[in-house]
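Student: Just a sequence and a predicted model for now, questions to come.
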Amino acid sequence: IRYFFYNGGNDSMDTCNKISKFMQKAGYECRVMGVPKTIDNDLYATDHCPGYGSAAKYVATATMEVYHDARVYDTPMVCVLEVMGRNAGWLTAATALAAYKGAGPDLIYLPEIVFDMDKFIADCKKVYEKSNGKLIVAVSEGIKDKDGKYISEYGSDLAKMKDSFGHAQLGGVGQVLANVLKKELGCKARAIEFSLLQRCAAHWASKTDVEEAFMAGRKAVQFAVEGITDHMVAYERTVKDGKYECNYVLVNLSEVANTEKKIPREWINADGTGLTQDFIDYALPLIEGESKPPIEDGLPRFAKLKKVLYKAD
């Protein structure tokens, strides 16, 4: 094996970096390349990550659909949308794209901002009373209070469990907050967890994202064949004649490993409950276009790869 490509996010790039260093120490010639892939969009040194544009497109679209469904009835309707995001709120921020189109959440809470339950209740009461009982809130699964405690832990033992990388297993914050609002507002409050759907909804993938992801893999192979190793392919944003363009550059794996990129504070509004136009301008080009999957009998046709085990000579 002379070429090794590792596709993934922060932890994967850390693993890729360790493998590269091990190969070098062992004196084994192998070109190791990292290929970014994470809907969390939190990889350092790249403008954005493969997968994010498609996931953001789905999150924004689903949010718009929830918004319109919530307004079908005249009765009060409170919805708490729980979106993936441990320490960085890029995916939850995508709900702001729905708000940009006039059909999004009233309030957005991200991990980048310390969560205060009293302020949250006050924010929600203000909107609820002003909008005749209609309220939609979007929250990242990883929001924490001032003591660093996950809000999901307020009503669940789930966050005390660990995943294979030693991270807290998150989920359930939407229901925790829905229960709080049900008590405080005295009305029905529904928690909607996008869960796995936000990362596997291939039927609504961004064409821009799909094309860039393909090129990221292609560039990784091209660079490796040219003799480059111990690097990750990264996206570099440029604007040419007023139009968005993506270039492919190299970043040393040691710079990327276990380093998170969070949403800039200046892209979050002063109150910490929404996004500014800077984020909208950043995200819109990434969700452009529709990647249409092949359809068979009215359903998507998925590729089935045959697994062939490698046998050393």
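Tutor: The structure has been received and is ready for your questions.

Student: Could you use CA atoms for every contact and neighbour count after this?
Tutor: Fine.

Student: Show me where the stretch 101-250 of the chain has its strands.
Tutor: 107-109, 134-140, 189-193, 231-240, 243-252 (DSSP state E, counting those that start in this stretch).

Student: Who are the packing partners of the third one?
Tutor: If you count contacts as 3 or more Cα pairs under 8 Å, 6 or more residues apart in numbering; DSSP states H and E, strand 189-193 packs onto strand 77-83, helix 173-185.

Student: and the angle for the first one with strand 189-193?
Tutor: This points to strand 77-83. Put simply, strand 77-83 runs at 20 degrees to strand 189-193, going by axes from the mean of the first three to the mean of the last three Cα atoms, to 10 degrees.

Student: Check the longest one too.
Tutor: With the same axes, to 10 degrees defining the directions, helix 173-185 sits at 170 degrees from strand 189-193.

Student: and helix 173-185, which residues are buried?
Tutor: Val173, Gly174, Gln175, Val176, Leu177, Ala178, Asn179, Val180, Leu181, Leu185 (16 or more other Cα atoms under 10 Å).

Student: for those, which one is nearest Asn7?
Tutor: Taking Cα to Cα as the measure, Asn7 sits nearest to Val173 out of the buried residues of helix 173-185, at 29.3 Å.

Student: Do I have it right that the closest one meets Glu82?
Tutor: Yes - under the criterion of Cα atoms under 8 Å, Val173 makes contact with Glu82 at 7.0 Å.

Student: Tell me the spacing between Gly8 and Ala216.
Tutor: Distance, Gly8 to Ala216, using Cα to Cα, to the nearest Å: 12 Å.

Student: more crowded one of these two?
Tutor: Neighbours around Gly8 and Ala216, counted as other Cα atoms under 10 Å, are more numerous at Ala216. The numbers are 25 against 20.

Student: Put this next to the first one:
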Amino acid sequence: MKIDRRTFALSGAAALGTLWTPRIWSEVAQTASPTRFHFAVVSDTHIIDDYYQKGTENGVEDNESILRTTERLVSARTLINSLRPKIEKVFVPGDCFHNYPSADYDFYFKNRTRIDIAKELFDGFEMPVHLGFGNHDYDVPRVSREMSHRLFAEKLKAKPYSSVDYKGFRFVHLNNFMGATWDKSSDQFNKGLGSLGVEQLNWFEGQLQDRKPTVVFIHYPLWIVVPTEVKDYGLHPLLYKYRDSIQLVAAGHWHKWVDFAHTYGPQHYVTAATRYDPNAYMLFEADSKKQTLRWMNEDLVQWSTHYAKPYKG
């Protein structure tokens, strides 16, 4: 008689006298499913180090919150690690750390800085963490974009933009700092606006042409991303063109919860920041067979604020 792994696991556990609680059954069902899984979104962690100069932020709230970024990320991480069924992926849409203490590349290999601390914190998650870039992960023009990319590659093993496929879904990290608006030599230079550049736009359309259920992460909310960059070609038209396969566009940066609904085609949310609230995370259940997402803690969000109520599981 042929016994598959799941049958063996169940019969073996029964022989050992395991009590099959609903939680255990849920974990087994999750493990057995090639199409259903759970992931989390944690944004704007803004990790600092001993080189950080206190009192340099904008106002009392910002100056207080920046000093608690590590403890708040640890709190969110503890909750995410504890959840059952297990969270299988974590995505960070930028501002992993907070600015650069030096413009010298070698400085970051001679000293323990906020980049190293951020890596240690992300390594403490019990599942893979996928990082994107935020405006505070750059320091244009004092620090070149190329230097930031080198540091991210060496220290955090992350590319400027990337994608990963998992159980039938495609997750895409876009970088809205690669275009002309963040190029000091361009007459379009304006760090208040995001842009991707033609090379990344072409790459992104290639990712979308497979028509897989897709989740897109970008740091700037679409409201402040340049709609088109070459004639009528740009991020906004691409999102609208492939709106049927894009399940969600999630951004950070504003540190508050905002629902743009389907203004740009796919559902677009702006997530709050763990910098201000350890409960500011998004938890999702994904089902690639049904091509659906369920935001599990949506009812705990306090819209247009930094805050959310804690998720109890």
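Tutor: Ah, there it is. Here the structure is a predicted model, which means the values were calculated and not measured.

Student: After superposition, what's the TM-score here?
Tutor: Superposed pair, TM-score by TM-score structural alignment, normalised by the length of the first structure: 0.28. Supporting alignment: 147 aligned residues with a Cα RMSD of 6.4 Å.

Student: sorry, back to before: which one, of the helices and strands packed on strand 189-193 of the first structure, ends up nearest to Val239 of the first structure?
Tutor: strand 77-83 (30.0 Å).

Student: which strands and helices sit next to the closest one?
Tutor: helix 90-93, strand 134-140, helix 173-185, strand 189-193.

Student: got these as CSV, with distance to Ala62 of the first structure columns?
Tutor: Shown next, in CSV, are those (distance: least, Cα to Cα, whole Å):
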stretch, distance to Ala62 of the first structure
helix 90-93, 12
strand 134-140, 12
helix 173-185, 16
strand 189-193, 11
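
Student: Of all the ones you listed, which one is nearest Glu255 of the first structure?
Tutor: Closest approach to Glu255 of the first structure among those (Cα to Cα): helix 90-93, 20.5 Å.

Student: Show me what the closest one is packed up against.
Tutor: The elements that helix 90-93 of the first structure packs onto, with contact taken as 3+ Cα pairs under 8 Å, 6+ apart, are helix 52-70, strand 77-83, strand 107-109, strand 134-140.

Student: Which among the ones you listed is found nearest to Leu197 of the first structure?
Tutor: Among those, helix 52-70 comes nearest to Leu197 of the first structure, with 8.5 Å by Cα to Cα.

Student: sorry, back to before: nearest to Val251 of the first structure, of the helices and strands packed on strand 77-83 of the first structure?
Tutor: With Cα to Cα, the closest approach to Val251 of the first structure among these belongs to helix 90-93: 21.4 Å.

Student: Give the next helix or strand downstream of the closest one.
Tutor: The C-terminal neighbour of helix 90-93 of the first structure among helices and strands, as given by DSSP states H and E, is helix 95-100.

Student: between the buried residues of helix 173-185 of the first structure, which is closest to Ala98 of the first structure?
Tutor: Distances from Ala98 of the first structure to the buried residues of helix 173-185 of the first structure, taken as Cα to Cα, are shortest for Gly174 (18.8 Å).

Student: Could you verify my assumption that the closest one touches Val78?
Tutor: No - if you go by Cα under 8 Å, Gly174 of the first structure and Val78 don't touch, sitting 11.6 Å apart.

Student: got any residues that touch both of those two?
Tutor: Residues touching both Gly174 of the first structure and Val78 by Cα atoms under 8 Å, 6 or more residues apart in numbering: none at all.

Student: picking that back up, mind putting the strands of the stretch 101-250 of the first structure in a markdown table, mean neighbour count and distance to Thr95 of the first structure included?
Tutor: As requested, the strands of the stretch 101-250 of the first structure are exported to a markdown table (neighbours: other Cα atoms under 10 Å; distance: least, Cα to Cα, whole Å):
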| stretch | mean neighbour count | distance to Thr95 of the first structure |
| --- | --- | --- |
| strand 107-109 | 24 | 8 |
| strand 134-140 | 25 | 7 |
| strand 189-193 | 20 | 13 |
| strand 231-240 | 19 | 22 |
| strand 243-252 | 15 | 21 |
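
Student: Is it possible to get JSON lines of those strands that adds distance to Arg31 of the first structure?
Tutor: What follows is these, written out as JSON lines (distance: least, Cα to Cα, whole Å):
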{"stretch": "strand 107-109", "distance to Arg31 of the first structure": "42"}
{"stretch": "strand 134-140", "distance to Arg31 of the first structure": "37"}
{"stretch": "strand 189-193", "distance to Arg31 of the first structure": "41"}
{"stretch": "strand 231-240", "distance to Arg31 of the first structure": "9"}
{"stretch": "strand 243-252", "distance to Arg31 of the first structure": "13"}
